[in-house]
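1. After the sequence you'll find the predicted model.
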Amino acid sequence: MDLERVGRYRVLRRIGSGGMGEVYEAEDTKLGRHVALKFLSSLLSSDSQALERFQREARAASSLNHPNVCVIYEIEAHEGQPFIAMELLQGDTFRQKITGAVLAVDEVLDLAIQVCDGLDAAHSKNVIHRDLKPENLFVTDRQQAKILDFGLAKFAFDAAAGPDSPTVAPSQLSTPGSTLGTLAYMSPEQVLGKALDVRTDLYSFGAVLYEMVTGTRLVQSQVTGAIFDDILHKPSASILSNNPKLPKDLDRLISKALEKDRELRYQSAAELRSDLKRLKRDLSSRASSGNIAARPSHKRPLTAIAVLPFENANADPSYEYLSDGLTETIIDELSQIPKLSVVARSTVFRYKNRELDPQAVGKELNVGAVITGRLVRRAEMLTVAVEMVDTANGLRLWGERYNRRAEDLLAIEDDIGRHITERLRSSLTEKSTSRGRRRPTTRNTAAYEAYLKGRYYWNKRSETELRKGAEYFEQAIALDPAYALAYAGLADFYIVLGWYSYVRPQDSYPRAKAAALKALEIDPNLAESHTAMGFISLLYDWDTETAEKYFRRALELNPKYAPGHHWYSDFLAANLRLEEARNQARCALELDPLSLIINWNMGWMLYFSRQYEPAVAQFKSTLELDPNYLVTYLFLGQAYVQQGLYDEAQAAFQRAADLSQRAAVSLALLGHCQALAKRTEDASKVLAELQARAQNSYVSPAFFAWIHLGFGSHDEGFKWLDKALAERSNWLVWLNADPKYDPLRSDERFARLLDKVGFARRSTGTS
């Protein structure tokens, strides 16, 4: 068989071989990416059972789309030899990683959580792997776990029709692809030939975990009958018998995974993952205290804290800006303390205007203490009551009441931060409780109040409230021309104004740039302004090198700045560094788990990675936080479009249009979907509506291009994309990454467009 050229693939080298066949590295000449080609051996290609197993692997794995499952691109045949084209991975199998070595517990937990993520995705699609072992688990050079080889996978609902054929039937013991190594990781029900469900994978993975932390195989016997007897009857050895220093909770976890009675075992990968995450958290907390043993709650180190939204106890809601602003300022102040984890604003503000039990919220947020506050303003007097509550027992750790004149607001804020820091000193080292570099502020109380009002309205995100916020930022600047944060706020306003295409790019981004540069002139170490400059350099200047320098500097200055990780992920996605983009998005999500925009952004990165089902799941998860979050519907609809689910997509876009008073972007995506679905009359009406609107207000040319592309009118689409290019539309930054442009990628006009935006034509794979 000639293997220099296989269809559109150019074979580069042989990677290895196994019982089922051989694997080669190849270049996909059409998409410009490197892939792995797995060929069924010529000896087995005529074996109907082997061929079915081979095809089953392709069907099972290709039905999944998850970052912890090796991606299957297609199954084809070359000169009569079936092959699978799959994701090319760089790294080691778990077998290679654990041979002659025992992994650290924290590394085991990190990898195990990822494997559970992949298993949960497979099981949710009714796919059981049935052959989990160290050889079928992989860790990339970037420490990402991948599940491989679904050659024995079976859809769970098949099992409902009757018991599976025993995987260890005598006829299989001598066939390629079935080894004693495979047998050693089988569940008891698999050995007995019973109908299998997802719990068989959890047992097998428990056996892998056992080996990862002890360095020895769970089943030591080498003879088939003895292996079966051990699996069915021999109690599993404790990991502590190999290493007494291992955590007892880890021993209990692995023992539960290895229960011979599957009713007593973990019932789902999600349940196992929760225990792994809980153990990782607890071990991390104990390690930071330097003492694994439990401590009395009043001496437990407060390494994580949440500041809940301060209550505005005034009858006048116009003082909301004051209570919200004070909350944000204290969060920012405490975030400067090294080694103290402070829950981000977006997450804690999910609890605003709710009756709260601070202890319950603290446990929900997984922090050691919660700070609550209440603010009352009467004429020129301001009263702020603050207290800190221990999450473990609900006891009051500290409290203070501040009665000052309203003009002393800055002093109150400073005192609160200093008193909380002093209270934390008993938990953290002296060095750790230094408040770090103070955030640039103003001594002008009126300027500070104007800034707080600006942020309050900016967070609302509608065009009307954004513009109101900008007025307050400008007011703060007028009152104190050296107020760096006010310039940073103004830059953020213009960025969002341009991002949502409320105005022409040239009317927003140059002004954003001027404000951000002024903020950096006043304070070169302001992470927010470095992040803003990174985004402006990406969206308007189309200067990727400069953009990345700004993003990296922002995260050097403040590694805990969730929006910095969020916006950097967008930059990485635009440059098709998709795995890095997903990692940055996850980092932002860990820092700010209840932020709507950051939850949405995680789905967006999955969408760009062509992982549409996980993207849909993430968007739906975001909508559980807020069913009316507009931007989520826009991108949920796009994920549905890429799956060909046009009815679902149209419903999502229609909901976005309803929520936004028929914003142009929602109409453009609706029209694009309708055109693709051959609902020509509906799409034409939407196009006409946008054309009429463009007579009186700004509509991005990119929006017209989308609808024409939906119609298949590429010439008209390119005409509008050229207009978008002329005005430096931020939507063109996503040309390389956005799947909606896939039909244009073979057109030379698209290559020229990319070149003008500053991007080379690249593969759009799921790297």
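-> The structure has been received and is ready for your questions.
2. Could you use CA atoms for every contact and neighbour count after this?
-> Will do.
3. Please pull up the helix or strand immediately following the helix or strand where residue 530 lies.
-> Remark: residue 530 resides in helix 527-539, with elements defined by DSSP states H and E. Under the assignment DSSP H and E, the closest C-terminal helix or strand after helix 527-539 is helix 544-557.
4. Residue 359 - nearest residue in space that isn't next to it in sequence?
-> Leaving aside its sequence neighbours, residue 359 sits nearest to residue 391 (Cα to Cα, 6 or more residues apart in numbering; 4.6 Å).
5. Spit out the contact partners of that neighbour.
-> Residues counted as contacts of residue 391 (Cα atoms under 8 Å, 6 or more residues apart in numbering) are 358-360, 362-363, 367-370.
6. one more time with 10 Å, if that's ok
-> Shown in contact with residue 391 (Cα atoms under 10 Å, 6 or more residues apart in numbering): 297, 302, 305, 358-370, 397.
7. for comparison:
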Amino acid sequence: MTNPKSIAVLPFVNTSPGKENEFFCDGITEEIINALAKIEQLKVTSRTSSFFFKGKNRPVAEIGRELGVANLLEGSLRVSGDRLRITAQLINVSDDSHFWSERWDRKLEDLFAIQDEISLRIADKLREQFGHLDIADQLVQAPTGKVEAYRHYLKGKSLFNRWNPEDTHQAIGYFEKALQMDPDLIDAHTGLADAYSFLAVAGFAPRELAWNKAMESLRRASEIDPQNAALNYMLANQSFFTEADFAGAMRFAQQAIASKPTYAEGHQFLAFLFMLKDDLKKAGEHLNYARSIDPLNPETKFYQAYYLYRSQAFAEAACLLEELLAANAKNLPALITLIYVLLKSGAYDRAEALIVDRNPDGIMPDEKLGLTCLLRIMQGATEKYPALLAELETNASVDSSFQAHAYLFLVYCTLRQEDQAFSVLEKLFQKQSSILLLAFADPLAEYLRGSSRFEAYRQRIYTDIEPTPPSAKRNSSELSESEADHCLRKLADFMAAESPFLDPSLSLRSLASQLEMHPNQLSWLLNEKKGRNFNAFVNGFRVAHFQKLLADPGNANISLIGLAYESGFNSKTVFNTVFKKETGMTPREFQKNSGLSDE
């Protein structure tokens, strides 16, 4: 059953003239996603999976099913000069009903306040409808005091998300413009670091120059907020892939999710690290969480496939990897992992088709050489692999050839040459080879696990790290038993004396204000002590008031819906649904059974 406290925020529609504010819509959508994700009891689909549906006209039920959520938020944005208009509406996936909508017309300078207001209103409506949520007084903190700097940042991020060198260079320009206006805009610093590291790794810029620029941006971001989630995620990747520092990568990744517990990328990377460490239980926990909030992200699917490979569920891994390659034939990690799966499964003809015949773009020469050598050894082609092995050994004699090191290690493991394998493994420490770090406990190196030296190397590589504790948060809904009893009496007296339920616009926040309580406390009190969400609680009083009015002969000439409106209902559909749920009868049936009708 789908969790009723779950939501996906679909990309807001740009209703401005022209397309120039498309990036602004995306930025506001993402900010609302991030804001709602701060609510611990609410499951919020992450950006990648929500944006999968951008520009696609898909039925609500289908979207909800694919994302595993009970509610969707749709919205639109129109920018005109220094004014903006935002509309938003909540949809119940099960019956495609819209149970809340609102519109805001504000000045552009009020952008962050509007984002906070929208996020709080959405959270309030979900809480009133589906049960307790502990909601902070503010969900959106302004990242900068300068909206124009934020617009430059959003434009840069929109360009970078296209993942090509031309747009990335343009994105860098926008990030730099943002920082000229606000040097402390940390998101622009992490954006620059991401952009430069992409150019360095993909070979679209001089590696050393681009990487130094990335590291300088990370250093500046660290000075602003060392606990920033995106910063620590990038530092985790840098520690692993450039320094082969497993302990450092683990420490930074744990800090990323300690700072932002709903950070899907952080959970994916932690799952990956725990897979390498053979802690499949913890890997599965982080992976399952990432899958629950980001199910359509290709990276999530790849990590799932890699988890299946490390678990030696080769058939299931192969299916998922083939699916990824069908969607993107240039997905190199999926291709390489699929070849590993095929080699372990003995599907040598299919592996040969991928390694030799396909000759895929992007695969490094030493990687192809190493894969071919592994294939020939496993095929038992004793006349073919010695020349390949000799070439691999020659290439591995060059200290910078990390691909050759890693495959030579796997080849020695396959040939059961233990001493040679451990000799190559030493280069992991001498040359900080992350590729060797990946290969160490790979299923293709399974033979080495029987060696007495394996555990010593394992402990040397996978230094234990204490988890970073999450920040202590004050629970604003917490009440002692005596406080709860006092508040329940106060609530009962107020409902009887003031009849606030007669106001159709009554909200949980407005009732809490009248009671001089925090909204979180009232929400907790209703759900935990009364066993009802806010809407059910208030509508129960409205139904009772309706029945009282119906029994009064003085109201004989007033229609049933008229009496419903006088009881605080503002919708005929809601009235009929609630009344049937409360009494088991329709209003007309109740009237007849009570002898209050002449019919």
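-> Yep, it's here. Just so it is clear, the model here is predicted, and its values are computed rather than measured.
8. TM-score, when you put one on top of the other?
-> The TM-score (TM-score structural alignment, normalised by the length of structure 2) is 0.62; 453 aligned residues with a Cα RMSD of 4.7 Å.
9. hang on, the earlier thing: what range in structure 2 does the helix holding residue 530 of structure 1 sit on?
-> Under TM-score structural alignment, the match for helix 527-539 of structure 1 in structure 2 covers residues 229-241.
10. any idea how far stretch 420-429 of structure 1 is from the chain center?
-> Relative to its chain's centre, stretch 420-429 of structure 1 lies at 32 Å (Cα atoms, centre = their mean, to the nearest Å).
11. Start and end of that stretch, how far apart?
-> This stretch, stretch 420-429 of structure 1, spans 14 Å end to end (Cα to Cα, to the nearest Å).
12. Now do it: everything it contacts.
-> 288-289, 298-303, 330, 333-334, 337-340, 371, 386-388, 397-400, 415-416, 418-419, 430-435.
13. try stretch 640-659 of structure 1
-> If you take Cα under 10 Å, 6+ apart as the criterion, stretch 640-659 of structure 1 is touched by 607, 610, 612-613, 615-616, 628-639, 660, 662-674, 676-677, 739-740.
14. which of the residues you listed count as buried?
-> Taking 16 or more other Cα atoms under 10 Å as the criterion, what is buried in those is 607, 610, 612-613, 615-616, 629-639, 660, 662-674, 676-677, 739-740.
15. Which of those residues fall within helices?
-> Using DSSP state H, the members of these that fall within helices are 607, 612-613, 615-616, 630-639, 664-674, 676.
16. What distance do you get for residue 645 of structure 1 to residue 708 of structure 1?
-> 20 Å.
17. what's the helix or strand for residue 619 of structure 1?
-> Assigned by DSSP H and E, residue 619 of structure 1 belongs to helix 612-625.
18. For that helix, give me the average deviation versus structure 2.
-> Following superposition, helix 612-625 of structure 1 is found to deviate from structure 2 by 3.5 Å on average (mean Cα distance after the TM-score superposition for structure 1).
19. counting contacts, what elements does that helix pack onto?
-> Other helices and strands packing on helix 612-625 of structure 1, by 3 or more Cα pairs under 10 Å, 6 or more residues apart in numbering; DSSP states H and E, are helix 596-608, helix 630-642.
20. Show me where the stretch 101-250 of structure 1 has its strands.
-> 127-128, 137-140, 145-147, 154-155 (DSSP state E, counting those that start in this stretch).
21. pretty sure residue 371 of structure 1 is in a strand, no?
-> Yes: counting by DSSP: H, G, I helix; E, B strand; the rest coil, one finds residue 371 of structure 1 located in a strand.
22. ok, now how distant is the residue mapped onto it from structure 2 from residue 33 of structure 2?
-> Aligned by TM-score structural alignment, residue 371 of structure 1 pairs with residue 73 of structure 2. To residue 33 of structure 2, residue 73 of structure 2 is 10 Å away according to Cα to Cα.
23. what comes up buried for stretch 675-686 of structure 1?
-> Those would be 675-677, 683-684, 686, for stretch 675-686 of structure 1 by 16+ other Cα under 10 Å.
24. Equivalent analysis for stretch 315-325 of structure 2, please.
-> 317-318, 320-325.
25. Distance to residue 241 of structure 2 added to those residues, as a markdown table?
-> What follows is the buried residues of stretch 315-325 of structure 2, written out as a markdown table (distance: Cα to Cα, whole Å):
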| residue | distance to residue 241 of structure 2 |
| --- | --- |
| 317 | 24 |
| 318 | 25 |
| 320 | 25 |
| 321 | 23 |
| 322 | 26 |
| 323 | 26 |
| 324 | 23 |
| 325 | 24 |
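26. Of those, which is the nearest to residue 51 of structure 2?
-> Relative to residue 51 of structure 2, the closest of these is residue 324; by Cα to Cα it sits at 18.1 Å.
27. Tell me the helix or strand right after the helix or strand that contains residue 117 of structure 2.
-> According to DSSP H and E, residue 117 of structure 2 maps onto helix 111-130. Following helix 111-130 of structure 2 in sequence order, the next helix or strand is helix 147-160 (DSSP H and E).
28. Now do the contacts for the spatially closest residue to residue 67 of structure 2 that is not a sequence neighbour.
-> Nearest residue to residue 67 of structure 2 in three dimensions, chain neighbours excluded: residue 295, at 6.6 Å (Cα to Cα, 6+ apart). When contacts are counted by Cα under 10 Å, 6+ apart, residue 295 of structure 2 touches 45-46, 48-50, 66-68, 288-289, 301.
29. Then residue 314 of structure 2?
-> Contacts of residue 314 of structure 2 were listed using Cα under 10 Å, 6+ apart, and they are 305-306, 308, 338, 340-345.
30. what's the counterpart of it in structure 1?
-> Matched by TM-score structural alignment, residue 314 of structure 2 corresponds to residue 612 in structure 1.
31. likewise residue 175 of structure 2?
-> Using TM-score structural alignment, residue 175 of structure 2 pairs with residue 473 in structure 1.
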